[in-house]
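[1] Dropping a prediction and its sequence here:
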Amino acid sequence: MPRFPLLAATALTAALLAQPLCAQTAPVTPMTPDVVDKYDEVRPEADFIRREIMVPMRDGTKLYTAIVMKKGTKNAPILLSRTPYNAHGDVTRTKSQRLREIVPAMDVEFVEDGYIRVYQDIRGLHRSEGQLVMNRPIVGPLNNTGIDESTDAYDTIDWLVKNLPESNGKVGIIGSSYLGFTSLAAIINPHPALKAAVPQSPMVDGWMGDDWFHYGAFRQNSFDYALGQSTGKADAGADIPRGAGDDYTAYLEAGSAGDFARKWGVDQVPFVRKLMENPAYTDFWSGQAVDKWLAERPLTVPTMLVVGQWDQEDSYGAPAAYRALEPKDKDNTMVSLVIGPWRHSGVNHYGYDLGPLTFAGDTAREFRVKWLKPFFDHHLKGAADPHTPPVLTYDTGAQRWDVSPKWPMGKLTPLYLGENFTASFSAPKQAGHDDYVSDPAHPVPYAPRPTNMGNRAQWTTWLVTDQRFAEGRPDVLTYQTAPLDKPVHIMGAPSVDLFAATSGTDSDWVVKLIDVAPNDTPENGSQGSKPANPGFQLPLGIEIFRGRYVHSFAKPEALKPGKVEEFRFDLPNIDHVVLPGHRIMVQVQSSLFPLYDRNPQSFVPNIFNAKPADYKVATQSIQRGGGKPSAVLIPIVE
C-alpha cells in the first residue's frame, strides 16, 4: 500500500477517536446559562507562573497569598510583602501576559532577575481569613492571643520555603507604610530563612509622630483611613460621604474632631473609638510602639530603613527604628538608614520631582538600582558585598547623595528668634517677646485653601508648599536671617526649643523651618523649583506639639495662663544645604487645620469631646533672648 494513504488513514482514525470527546459538550441553546465557573487570565503564552494559595497560620487561619515568578525559575530567592491593600491587585496590575507589566513598577528589576515575588493579605482583609486588628500589637501585655504580625510572617516564610520548589530557601521582606510595619514585625523573633528586610516609611509610633497623632495633636484624616480599612474585607473600603468641598469648611462647621466623627457615623468604628478614647500617650499607645519592641530584642536580620524627607504620613518611624537598632550594630553593617527626597512611599514610584521641586534624575529608581537591589542580591543570592552605606541621604539643596557613617551628622547649633522678627546664630542681646492672637474660629490652614486631604496631588505635596500663603497672617509669627554669606548644611533632625506662654489653659505650637530663595532668582535655582519662583519659601520641616503634654505625654494638664513654659520637640530629619544668598526662616503659629484638630485653648479632659463654648481666643507670647531664648537647634555640618 502506498505510504501517503497510510498516513491519511491514521489521521482519519485519530479524528474519529477524538469525536466522542467533542460530543460531550452539549450544543448551546437560547437558554444555556451564560456564566462560566472560571476563566484563567494566565494564558499558555504568558512568560510567568502565578499561584494563589491560602497559607495556613499556626491558629488555623488561612491568609491569601499571591506568588509570581518567571517561567523556568529555579534556585531563586523569595521577596515577600505583607499588605492590607489587596495582594491580588499586586499581581494583576494590568491584564498582560508579561510579568513586568502585571507587578508594581518597583518590582520589575526583581522579577526580571529571577526573584519569586510574594504578596499576602494580612488577617481580616480582602481575601484572607481572620479578624483585622489595626497595627496588631506584638504578643505580650496588650495581646494574649499568641498570634501577631511577627508570628504570621514566621508561619508564612516557613510555608514558602517548604512548598516552593523553585526557591533557594532565602527570604527577604519589603514594604512601605503599613507594609513597613509588617516588615519590621517580621524581624522580631524572625524565621531563620529571613535574611534581609527593607521597611520603608514604616508605621512605628502612631501617637508620637506617625499616622494618628503628632505629639498629641490628632490628624483628622485618620478617620477616613480607619473607615476604609475597617470595611476592607471587600476589595474597596468605604469612604466618608462628605462630598468634594473644602475640608477646612467641613471640619470647622462640624465642631470638634469627635463631633465630625459622630456626624458621619464613624464614631462606632472600633479603631475610631480607640483613637477617641485614648488621646494621651498611655500604655495603650506606648505599648504598641514598634521601636520599643525592637529595642528589647537582638538584631539578627540585616535591615535597611527607608523614608522620604517630606513624608506626609510616616516621617517619624524609620529614624525612630534606626535609633532603636543602631546601638546593636557593633560593626556598622547590620542596619542602615536611607532618607530620600520623596513623599510618603515615594521610593517606590518616580523620583524626578515632588510638587514644585525637581531633582537630578529619577532619584527613586537610582536608589533602587544602585543600593536597594544589590542589598537584597547580596543577602539572598550570595552576590558580592555592595558595602551598603550605614547612612545614605539625599542633599535636597545641593542635589546629590551623601554617604555617612552615622546619623545625625550635624552638631546642634541654635538659631535664635530675635527682635524685629530676625533670626540669628548669635544669641539676642535683649530679652523680649512677640505676641499674636490665635482664634480657633479662624485656624491657620495647613495648605492654601480650598483644602482636600483626599486629593492626592495636594496631599502628597503639602510639605513642600510655598509658605508665603501663611506668612502674612497676623496669627503667624515669621523670623528670618539675613542672606547667608556661606552655605549651611543641615544633616539631622532640627530640635525646637520654644519658650512660650498663652492666656488660655491649653495651646498647640506649630514651628516651621524654611529655606527662602532670593527674591531675584533668575532661573531654576538651587531648590530645583519649577518654574523659576523668586522668593520661594521651601519648608524643610513642619511639626506640631500639643501644649497640655509639656510635662508628661501620659498625663496631660492645664497650662497656667501667662506662665512661660519650655516646649521641646523635634522636626523631621533632613539633609539639605541652604546656599549663600538664601535666608533661613522660622514660622510659629498655633494651628495647622484641618489636618490637625483644633485645640480649644481652654483645657478639657478630652479634646474629642470639646463643646463649642470651650473654643476660646487666646493671646500667645513667644519669648526671645535673656534667660528664655527661643530657638531652633539645627544640626549643622561644618
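    Ah, there it is. Numbers count the residues shown, from 1 in each chain.

[2] When you work out contacts or count neighbours from here on, use the C-alpha atoms and nothing else.
    OK.

[3] Identify the residues contacting Ala257.
    Gln220, Tyr251, Asp597, Arg598, Ile607, Phe608, Asn609 (C-alpha atoms under 8 Å, 6 or more residues apart in numbering).

[4] Okay, one more to line up with it:
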Amino acid sequence: MKTLGMLIAGATLAIATTGSAQTLPNGIPTKFRPVHATFDYDRREVEVKMRDRVALHMVLIIPMGTRDAPILLERTPYGADKATSRVESSHGVMLVGAAFAEFLKAGYILAFEDVRGKHGSKGDYVNERPLIGPLNGTKIDHSTDAYDTIEWLTKNVKETNGRVGIIGTSYDGMMAAMALVHPHPALKAAAPMNPVINTWKGDDDFHGGAFRQIGYDYYFSQDTARGEGDDLWRDAYDDYETFLRAGSATGFVKSRGLDQIQVVKDLHDHPAYDAFWQAQALETILPKQPQTVPTLWIASQWDQEDMYGAVAAYEAVSKNDPNHVNHLALGPWAHGGWSGTGDSLGAIRFGSDTAAWFRQHVLIPFLDGNLKTGGTPADIAPVTAFQTGTNTWQRLPGWPSACASGCAAPTRKLYLQAGGALSFAAPTADGADDYVSDPAKPIPYRLRPIRPTYATGSTWRQWLVDDQRPFADRTDVLTYETAPLDAPLALAGAPVADLIAATTGSDGDFVVKLIDVYPDEYFEKPELGGYQLPVAMDILRGRYRESVSDPKPITPNAPLSYRFALPNVNHVFLPGHRIMVQIQSSWFPLYDRNPQTFVPNIFDAKLQDYRKATIRVIHSPAQASAIELPVADVGAR
C-alpha cells in the first residue's frame, strides 16, 4: 500500500520528468468580439474634421433598418460618450435620456458631438467661445463648426434624408442658437432649449449687474479639465458661511486659486455691460441677418439658470420675421424641465405631465414637419405657453401676449401703500417705509443651510418656487399685500419693478419679488395654506440704475428711480389668493454682497467698504412706487 509521502514524491518526479511546469490558459481572449445580433441600434464613434483640420469627436445612434431618416444634432461640452452610454443595453432607447428616447422612437438618428477642446474633441477649449468678430479674430467659431459638422453628416451617414435639426439645453442651447448664424443649407430646424444668450443680461453670470458668484462651481468643473472636472471643495457645510467668510468674490477666488481660469478673470475684469459682453449678445447678433431656419425657442418660467435667453432671442428675431419661422414655448419648468415629467416643481403641482404633453404635441410635431421627408408644417401656434394658476396650455399669437384680444389697459400699476398694503389705486398721502440693510447679515436666498449648487441635498433646482414666508417677517424685508382677490388676474409678459427709493449708502442692491399668496386654508392641498409662491423675482445693482455700461455712485439720501424688468410669467392669480411684493437689498450667497459703498469694482471690495445702510422706499402721490403688471385675458387660448 502506497503512503501519502510516496504519492507526493511520485508527482514531483513526474513534473520534473516533463521538463516544464504545467500552465493554465489565459482567461482573457486576445480580442473579444461581442455579438450584437439582438441590438436594435448601431452606435458609431467618428472623428469629424473641421475646416482648420481639427478633429471633433461625435457619437451616432442609428436605429437598425433606418432609411431616409432625419438627424438630430446636439453639440455639447458635457461629453458625447456620456450622453450615449447611460445604460448598457441592446435597446437604443436605454442609452440616452427619456426625451431622446422619444426622438429615437419617432424615427430620428441622434448625433452628439463634443465641442472643440472638450472630452474626445481636439483643439483648444474656450468657454462660450465668441463668434467671429471683435472678440474672435480667427476663422472658426461654433457656427462654422456646426456648419462643417452638418456638411459631414449629410455626406457620410447613408441612412439620412439629408435634413438636420439642431437641439440642446443651456450651453448646448447656445450651440443651437449659434448654428443659426450663417446656417448650413441642410439645417432645417432648430430647438434652442433654455439657451445661454446673454450671460450679463440674465443668463448665468449677472442679473441686473449683480454677480452670481455660485457660478464659480461650474467654471471650476468645466474649465480645469478636458473631461469632466472635479467639484469645488468647501470648508463649511453651509455655503452661506463659506462665502461670508471669504468676504468679496475676489476673496473666494483667491482662496481657491480660481484666478488661473480665463473665464474667471473675464468676469472680474468686466463687471459692467461693456463692449466685451455687448459683442457676444446673441439677441443682437441674430437679427442682423434674415432668419431662415424654423426655430422653436423653449423657455421655462422658473428657470434657475438661464431665464433670460429664450424669450429675449424670440422677441428679438420676431421683429423681422416675414416668413414666421420663429416660435416660442413657455413651460412651468425649472432649467431643462422640458425633458422631464413636468407634473410638479417643488411643492407646486400642475395637474398633468406638462413636459410629455409639450414633447408629443409641440416639439416632435415641429421637428417632424420640418425634418421628415414629405413632412408638412405642424399646426403650432406662434407661442405655446402653459398658464400657471389655471394649469392650462394656451395657443397665443405672440409674446408678450398681455391683452392679445385687445383689452383697454394691457399694463396695470399695482401701487405700494401705507401699512404694507398693495392697491391698483395710486396712493393719496405721502408715505415711506424704511429698513436697514446690513452686509454682515445678508438675507439668504433660500433656507439655510444652503448646500453648494450641485451637492447632494441641494434644492437648487426648485428654489425659485420655494415658500417665501421665512423671509416675509424679517425686519430688513419690506412686505406689501393686497386683500384677497374677488376675480382672477392673469399676467402674460414681464412685470416691471418701478421703485422710488433713497439710501444712506452710495451703492446698493434692490431685490423685488412678485408673489402669489395662497388662501390661509387651502382644501385642495392643505399643506399649501398660506404658501407664498414666487411668480417672478430679480435684482438690480443700484450703480446701474441709469446705465448698465456706465456705473455711477448713488447720491446718498436722494429719492431716485430704480426701474427694472422681472422674468417673464404666464400666470393667473386666482380668486381668494393675494398678491404680495417683497423688497430687500441682499440675496446671498447667490449674488455677491453689495458693500453699499461705491467702489470701482465690487469683486475687490475690502472689509472696511461693507457698511450698513438705511433704505427708504417711497409711496406718495408724486413719488409712487409700483409694480407694473402685464395684464392679459384669463381665458386667452
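    Arrived safely. Since the structure is predicted, the reported quantities are computational estimates derived from the model, not experimental observations.

[5] Going by neighbour count, which of the contacts of Ala257 of structure 1 comes out on top?
    For the contacts of Ala257 of structure 1, neighbours were counted by other C-alpha atoms under 10 Å; the highest total belongs to Arg598, with 31 neighbours.

[6] my read: Pro621 of structure 2 touches Pro427, true?
    Yes: applying C-alpha atoms under 8 Å, one finds Pro621 of structure 2 in contact with Pro427, separated by 5.4 Å.

[7] State the span of structure 1 onto which stretch 188-199 of structure 2 is aligned.
    Using TM-score structural alignment, the residues of structure 1 aligned to stretch 188-199 of structure 2 are 195-206.

[8] Likewise for stretch 167-174 of structure 2?
    Going by TM-score structural alignment, stretch 167-174 of structure 2 lines up with residues 174-181 of structure 1.

[9] Quick one: end-to-end length of that stretch, please.
    This stretch, stretch 174-181 of structure 1, spans 10 Å end to end (C-alpha to C-alpha, to the nearest Å).

[10] Repeat that for stretch 506-522 of structure 2.
    End-to-end for stretch 506-522 of structure 2, by C-alpha to C-alpha: 45 Å.

[11] in that stretch, what's buried?
    Going by neighbour count (16 or more other C-alpha atoms under 10 Å), the buried part of stretch 506-522 of structure 2 is 506-519.

[12] From Leu595 of structure 1, how far out is the counterpart of Tyr610 of structure 2 in structure 1?
    Applying TM-score structural alignment, one finds that Tyr610 of structure 2 aligns to Tyr615 in structure 1. According to C-alpha to C-alpha, Tyr615 of structure 1 and Leu595 of structure 1 sit 18 Å apart.

[13] try Asn135 of structure 1
    Look at Asn135 of structure 1 and Leu595 of structure 1: by C-alpha to C-alpha, they are 21 Å apart.

[14] go on, Asn348 of structure 1?
    Distance, Asn348 of structure 1 to Leu595 of structure 1, by C-alpha to C-alpha: 25 Å.

[15] Compare those two (neighbour count), which wins?
    Each of Asn348 of structure 1 and Leu595 has its neighbours counted (other C-alpha under 10 Å); Leu595 has more, 23 against 19.

[16] That one matches what in structure 2?
    Matched by TM-score structural alignment, Leu595 of structure 1 corresponds to Leu590 in structure 2.

[17] so its match sits right up against Asp217, yeah?
    No: the pair Leu590 of structure 2 and Asp217 fails to qualify as a contact (C-alpha under 8 Å) at a distance of 11.8 Å.

[18] helix or strand for the closest residue in space to Asp52 of structure 2 that isn't next to it in sequence, which one?
    In this structure, Asp52 of structure 2 finds its nearest non-sequential neighbour in Ile140, 7.7 Å apart by C-alpha to C-alpha, 6 or more residues apart in numbering. Ile140 of structure 2 is part of no helix or strand when elements are defined by DSSP states H and E.

[19] In structure 1, what residue corresponds to Ile140 of structure 2?
    Using TM-score structural alignment, the partner of Ile140 of structure 2 in structure 1 is Ile147.

[20] Look up how far Val171 of structure 1 lies from its match.
    Taken as C-alpha to C-alpha, the span from Ile147 of structure 1 to Val171 of structure 1 is 21 Å.

[21] higher neighbour count, the two?
    Per other C-alpha under 10 Å, whichever of Ile147 of structure 1 and Val171 has more neighbours is Val171, with 28 against 17.

[22] so where does the more buried one fall, helix or strand?
    With DSSP H and E as the criterion, Val171 of structure 1 is inside strand 167-176.

[23] next helix or strand past that strand?
    helix 178-186.

[24] Following superposition onto structure 2, what is the mean distance for that following helix?
    Once fitted to structure 2, helix 178-186 of structure 1 is off its aligned match by 0.4 Å on average (mean C-alpha distance after the TM-score superposition for structure 1).

[25] can you pull the contacts of Leu244 of structure 2?
    Applying C-alpha under 8 Å, 6+ apart, we find Leu244 of structure 2 in contact with Ala440, Pro589.

[26] That one corresponds to which position in structure 1?
    Leu244 of structure 2 maps onto Leu252 in structure 1, by TM-score structural alignment.

[27] My reading is that that match lies in a helix. Confirm?
    Yes: with DSSP: H, G, I helix; E, B strand; the rest coil as the criterion, Leu252 of structure 1 is part of a helix.

[28] And Glu277 of structure 1, what's its match in structure 2?
    Alignment note (TM-score structural alignment): Glu277 of structure 1 maps to Asp269 of structure 2.

[29] since we're on its match, how many residues are nearby?
    Neighbours of Asp269 of structure 2 using other C-alpha under 10 Å come to 12.
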